[in-house]
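A.B. asks: sequence unknown, structure follows:
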């Protein structure tokens, strides 16, 4: 018996950016099981049904009100270009508070760009890591000091609450959720149809404009490509820097500027992604997956995979190899 599609409710507020609203529908709407079954049902709602202003020269008619939030498995909150109390005073408006109160316990929550201010104002990000657009980071820290803000990443995942950075980072977040729910193959197919990368490297740091301090005659891109071809063996910082023709100090600084992560953090993520790919797409024993992903032993792979996504290699394979996860 086929389960019903997972309901995703998108809360559109006045001043919403059409790109953020559309990308949620575009990405989740294209997700299909191997036999073509639609995996998500995406519904837009507003604090009041009717015309919702956008930051463009047109409005959007939204037929559904906040009651829609009570029937969702995931609620996505895009940003607005009309700052409200969440961005100026650190509190929810009565209408927004009433709408959020309709969300059932256990519902997954996600924000795009400055939509994170809403989750923070509701107290849902206290003590958690979160992100928002880098231009709003100072205001966010001032209003919500209890949140562990990380403005250098594209998105954060705390399990039931997720946040993303600027508008396009909403694409990264949606693909991450699809990947988390149904595996890399489904997410990759959605990315392929949308003509976007299934997983972008690095974080917001690479998009922040900085004063030019020295001429850039080289980058770390070649070293990253070389590392991906050699993930099956130990890779030291000194070796990566030598591949790029830099000192370790210069390489580390350039790497973080270009990618938004340290070389070690980036390498760990790539090894996890390689292991997930091998677990999903091959029948290799776990110890061989560990070797090819550069973890060396099955024990090390189990520790790293559990720390990253909370499951063992065998559980991950049972969920995604040759089938779909529960909706």
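C.D. replies: Arrived safely, thanks for sending. All of these numbers come straight from a predicted model, not from anything done at the bench.
A.B. asks: rest of the way, CA atoms for contacts and neighbours
C.D. replies: Noted.
A.B. asks: ok, and the closest non-adjacent residue to residue 233?
C.D. replies: Taking C-alpha to C-alpha, 6 or more residues apart in numbering, and ignoring the residues beside it in sequence, residue 233 has residue 294 as its nearest neighbour in space, at 5.3 Å.
A.B. asks: gap between the one you found and residue 200?
C.D. replies: When C-alpha to C-alpha, to the nearest Å is the yardstick, residue 294 and residue 200 sit 21 Å from each other.
A.B. asks: Give me the more crowded residue out of those two.
C.D. replies: Here residue 294 and residue 200 are compared on neighbour count by other C-alpha atoms under 10 Å; more neighbours surround residue 294, at 24 against 12.
A.B. asks: another structure for you, compare them:
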């Protein structure tokens, strides 16, 4: 994206959950180096009753949606019984027809479904409400096993924490992995959790990974060009490979080697964005070995070639991955 800052409208509806509203507004908050402007809006300007006794003083009405490049709809209480106001439905449909990107956090997916924006599309919401979403809107392909779904112009996420993942994903789409990682560090959040990662594990909470595992991950990020086999990682954490794999996967939702591959591709993206290194040199620097190997994995994970990715972001940013 180029030119003026990208305007993000956060649409607050009755019963809106404070954490969801805060995530949407905070991730894209205007700061040095952040090319976004946020407007919080509602059906009409004024006070909007929230959840758990909270209320929001909202300065903009639905006209804010007409100025937005992205609309974020936070989750709200009792989504299975709430009726979306006709004016909100009309405004969202009009925005969609204009090509505006529209994303929902958690139960905000019910609002998108009410507007017909999820018809025939794959979507998700908080796992507690996936059955209700499917029953109320049978034309939606509900996937209750993922953190978020990117269907192009329309995106949906699961619970509040996955709203952060969704917003960071939008940052990566717009401006690349470097800015997304910068924001993730500010939020003290994981820089990357794939949309396909499971929402929750239906069993007892796994044993915390502890400092040794955290140090192992940090060490791995500093040595992506080295030997990062399962055996090497387990040695670093001072546990058996089987124990390391089991506990790492339970905590992260990815196997150790899947995590390493994602980290290497993320580092390759940073180098493509910020340096003039050749693809061959980047493959070596990230531990992927050859440019053929880099191109293959890059294409699977990012959906484009390293060369096309670099060209997109050298031209000022855009939806390259």
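C.D. replies: Cool, the structure landed. Note that the coordinates shown come from a computational prediction; the quantities given were computed from them, not determined experimentally.
A.B. asks: ok, back up a step: so what does the residue nearest to residue 233 of structure 1 match up with in structure 2?
C.D. replies: Mapped onto structure 2 by TM-score structural alignment, residue 294 of structure 1 lines up with residue 287.
A.B. asks: Who are the contact partners of its match?
C.D. replies: For residue 287 of structure 2, the contacting residues are 224-227, 264, by C-alpha atoms under 8 Å, 6 or more residues apart in numbering.
A.B. asks: Would you point out the most distant pair within the residues you listed?
C.D. replies: Using C-alpha to C-alpha, the two most remote members of the contacts of residue 287 of structure 2 are 227 and 264, lying 12.3 Å apart.
A.B. asks: Tell me which of the two has more neighbours.
C.D. replies: More crowded of residue 227 of structure 2 and residue 264, by other C-alpha under 10 Å: residue 264, with 26 against 12.
A.B. asks: would you say the match of residue 294 of structure 1 is within a helix?
C.D. replies: No. Looking at residue 287 of structure 2 with DSSP: H, G, I helix; E, B strand; the rest coil, it is coil, so not inside a helix.
A.B. asks: how close does it sit to residue 224 of structure 2?
C.D. replies: The span separating residue 287 of structure 2 from residue 224 of structure 2 equals 6 Å under the rule C-alpha to C-alpha.
A.B. asks: which neighbours do these two share?
C.D. replies: Taking C-alpha under 8 Å, 6+ apart as the criterion, residue 287 of structure 2 and residue 224 both touch residue 264.
A.B. asks: I'd like the distance between residue 73 of structure 2 and residue 88 of structure 2.
C.D. replies: Relative to residue 88 of structure 2, residue 73 of structure 2 is positioned 11 Å away (C-alpha to C-alpha).
A.B. asks: Look at those two and report which has more neighbours.
C.D. replies: Regarding residue 73 of structure 2 and residue 88, a neighbour count based on other C-alpha under 10 Å identifies residue 73 as having more, with 26 against 21.
A.B. asks: The more buried one maps to what in structure 1?
C.D. replies: With the correspondence set by TM-score structural alignment, residue 73 of structure 2 lines up against residue 77 in structure 1.
A.B. asks: Wait, that match touches residue 110, no?
C.D. replies: Yes. With contact defined as C-alpha atoms under 8 Å, residue 77 of structure 1 and residue 110 form a contacting pair (6.2 Å).
A.B. asks: How about the counterpart of residue 182 of structure 1 in structure 2: what's its closest non-neighbour residue?
C.D. replies: When the two structures are superposed using TM-score structural alignment, residue 182 of structure 1 falls opposite residue 175 in structure 2. Across the structure, with C-alpha to C-alpha, 6+ apart as the measure, the residue nearest residue 175 of structure 2 apart from its sequence neighbours is residue 317 (5.1 Å).
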